[in-house]
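Asks: I'd like to go over a predicted model; first the sequence, then the structure.
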Amino acid sequence: MIFLIVIVVLISTLDLGTAGRDWVTTEEFENYITPEDMREFIKWCQRNDALETNEIGGGGDVNYAVFDETTALPVPDTVDCFGLGLLTRALPLDMQPGTSDDVNTHFYFSSRRNPARVQVFPGSQFGLEWVDFKPERKTVMIVHGFMSHSNASWVLDMTRAFLEWHDVNVIVVDWSRGGNTWKYWRAVANTRRVGSDITGFMKQLMAATGARVKDFHFVGHSLGAHIASYVSYHIGKVARITGLDPAQPCFQTSNRVERLDDTDADFVDVIHTNGRLLHRIGFGLPDPIGHADFYPNGGMQQPGCKQNNSSLWQRLLPVARLQQAICNHGRSYLLFTESLINSNCSFRAHQWNLTYEGVNASLIAACRRFSSCSVMGINAVGDARETRANGAYFVLTTERNPYCPTEAERRHPTPDLLKDLRRGFRIDRSAKDIPTPTPAYADPDVQEIPTTTAKNWFWRLVSNLG
């Protein structure tokens, strides 16, 4: 845990760059916690004889809070973020969701006619006199993630993009008081409170205006994706949820109520941009969880996010790798926003079997109507020209805005991308035996493909630094 604190201090004091920028904001520092950090924290507590029961108390079944006038759903009194069961209650970690007053979830409305955002309050203060909300329009709700807020540049850009794209109602949710903490597990716990408060607000909105649940499209980044799924599940299944690199830490669970999955809306599309295992610092879920799952450049690492000039000292420290993960994680919302505003850029998506060997085959396959291709982004749901996406897709993008490759680039992945993918599949997905790729792959490191013979710990360490 001390390790995690050091990470947060470094990320806030060092001048770290992301693609196209020379700095990293807290809005991009999303969802970092590892099992190693958790074990180190427990050991530290034991050494100092500081392990004691928190205010929640002893074991037994989870009790649920009593409803009040601002709470639409019961909220658990503690959240098992690390899968430790009853041990969760014995840890000196506050895993209790905050109150509605503590989290202070905000709701901001905007439209084409009234693009300036106006706050609408839930409960007895609820009123739409100052906003241009029309129930006959489609309604988009945007939910940010960990250590972010409603004034984040990507939230403002996406709001403007939606209003430019179509005449819709846009609701932006701000739960920054519940998520702006280095204690990631506290933010996860607070997602339950946020989900409850949003559910109550949306029910109040529908009752007051006659808005229909099937006219809602929820868009959530990271933890926001899981919040959106929770709300949709409890208000009756909205028309669409777009998950932008849904958070991985604390959500690798079989409990489908707690995380985004394809039962949460009529159409669930997911953009995976940082789906690595935790020991490789991956903020996003790597597994397909929606009706359509898009993997830009394989879904692990994005062009322009890799630091090629890092010193050996920087590579040994986790800061550079954390910086890359932040950049990769945030690319999901940039790509989706681009799909809203750029009609000249189509993120062509090729059906993919989620293997390294299948990348080349998916890209060279002919795109036949109602067959192997779709588009990533706002039009993934399908229209008169495009079939609705279904399954897993590989998408090639570039490192800079507008991120749209040329026709030649769409057909031939770069050697660097293939090298990163091969290494990613080897390490992150525990592949012990990777067949030799065909010459069409143009893989620059064919001779380095590992055999089934396990490497010793030193060589595994060296490989992980690459």
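Replies: In hand now; what should we look at?
Asks: alpha carbons only for contacts and neighbour counts from here, please
Replies: Will do.
Asks: endpoints of stretch 93-100, how far apart?
Replies: Using C-alpha to C-alpha, to the nearest Å, the end-to-end distance of stretch 93-100 comes out at 20 Å.
Asks: ok, structure two:
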Amino acid sequence: MKMSTSIVFVIAFIASVVSGLPSSPHDEVTRWSAGPRYQYTSSPEGSELVDSWLTAADLLLAARYNPAQDNNYHLFTRQNPSVSQPIPYGADSLLKASNFDPQKKTVFLVHGWKNTPLSLFNVQMVHAYVAAEDVNLIMVDWSIGAAGTYMSSLLNVPRSAEHVATYIEWLNSASGASLHNYHIVGHSLGG
């Protein structure tokens, strides 16, 4: 009798938890704005109609993104203005063998929603910065986190930003660069 009472309590507990979850992955979890649910937002493809309410599907999509594994960091300098030198987090030997100069200003370029390293924003900004000034330009590629729905990408912004901060701490420690020489330039959700 005691065992069946325990089973009933476990089933009742599971039922109460499950009943609070959305029945469909597209059901609303929360509203992020008081405005209309569907709004137009700029993307690399132009203006897109996006769902501005958070859904269970957005949460599931965002949960797949792991910035420690998925973010990539590409160094451009005047010595390599068009072909990057990828420098993964913690790769001290690659950093030392690269064109990174800790005495120069370091610019982090962070793209926006649905952008990739080959997006027009990145290509134009890399070219403009390196042509205008002798800098270390590090393009942050968080395209895996920025590729989903607008809301799932929005959820990934703080996680990506936290990993960029961790990367900067490592870069300072490994190279001896100064935080006074850093600038972060972001676009769309990257800003």
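Replies: Great, that's in hand. Computed from a predicted structure; not experimentally measured.
Asks: put one on top of the other, what's the TM-score?
Replies: Once the chains are overlaid, their TM-score stands at 0.68 when taken by TM-score structural alignment, normalised by the length of structure 2; 152 aligned residues with a C-alpha RMSD of 3.0 Å.
Asks: tell me the contacts of the most centrally placed residue in structure 2?
Replies: What sits nearest the mean C-alpha location of structure 2, by C-alpha atoms, centre = their mean, is Ser160, with 3.8 Å. Neighbour list for Ser160 of structure 2: 67, 71, 142, 145 [criterion: C-alpha atoms under 8 Å, 6 or more residues apart in numbering].
Asks: number of nearby residues for the first one?
Replies: Which is Pro67 of structure 2. Neighbour count of Pro67 of structure 2, defined by other C-alpha atoms under 10 Å: 20.
Asks: name the nearest residue to it, sequence neighbours excluded.
Replies: Ser160 (5.5 Å; C-alpha to C-alpha, 6 or more residues apart in numbering).
Asks: try Leu4 of structure 1
Replies: Using C-alpha to C-alpha, 6+ apart and skipping residues adjacent in sequence, the residue nearest Leu4 of structure 1 is Asp37, 6.9 Å away.
Asks: hmm, back to that, what range does the one helix or strand the residue nearest to Pro67 of structure 2 maps to cover in structure 1?
Replies: If you go by DSSP states H and E, Ser160 of structure 2 is part of helix 150-175. Aligning helix 150-175 of structure 2 against structure 1 (TM-score structural alignment) gives residues 184-209.
Asks: mean deviation, that stretch versus structure 2?
Replies: Once fitted to structure 2, stretch 184-209 of structure 1 is off its aligned match by 0.9 Å on average (mean C-alpha distance after the TM-score superposition for structure 1).
Asks: okay, strands next: where are they in structure 2?
Replies: 28-31, 38-43, 46-51, 53-55, 72-77, 80-86, 106-110, 136-141, 182-186 (DSSP state E).
Asks: sorry, that was for the stretch 201-350 of structure 1
Replies: Per DSSP state E, counting those that start in this stretch, the stretch 201-350 of structure 1 carries strands over the ranges 216-221, 238-244, 265-271, 292-296, 348-351.
Asks: so how much does the first one differ from structure 2 once superposed?
Replies: So the one you mean is strand 216-221 of structure 1. Strand 216-221 of structure 1 sits 0.8 Å off on average (mean C-alpha distance after the TM-score superposition for structure 1).
Asks: what does that strand contact?
Replies: Contacts with strand 216-221 of structure 1, where a contact means C-alpha under 8 Å, 6+ apart, come from 138-145, 225-228, 238-247, 333.
Asks: how far is the helix holding Ser160 of structure 2 from where the chain is centred?
Replies: The chain centroid and the centroid of helix 150-175 of structure 2 are separated by 7 Å under C-alpha atoms, centre = their mean, to the nearest Å.
Asks: report the inter-axis angle for it versus strand 182-186.
Replies: Put simply, helix 150-175 of structure 2 runs at 160 degrees to strand 182-186, going by axes from the mean of the first three to the mean of the last three C-alpha atoms, to 10 degrees.
Asks: for helix 150-175 of structure 2, which positions count as buried?
Replies: For helix 150-175 of structure 2, the neighbour count (16 or more other C-alpha atoms under 10 Å) marks 150-157, 159-161, 163-164, 167-168, 170-171, 174 as buried.
Asks: ok, now stretch 88-105 of structure 2?
Replies: 88-89, 92, 95, 98-102, 105.
Asks: ok now that stretch, how far from the chain's centre?
Replies: On C-alpha atoms, centre = their mean, the centre of stretch 88-105 of structure 2 falls 22 Å from that of its chain.
Asks: now do the same end-to-end measure for that stretch.
Replies: Distance between the boundary residues of stretch 88-105 of structure 2 (C-alpha to C-alpha) amounts to 20 Å.
Asks: contacts for it next, please.
Replies: With contact meaning C-alpha under 8 Å, 6+ apart, stretch 88-105 of structure 2 is reached by 72-73, 75, 77, 79-80, 85, 87, 134-136, 167, 170, 174-178, 181-183.
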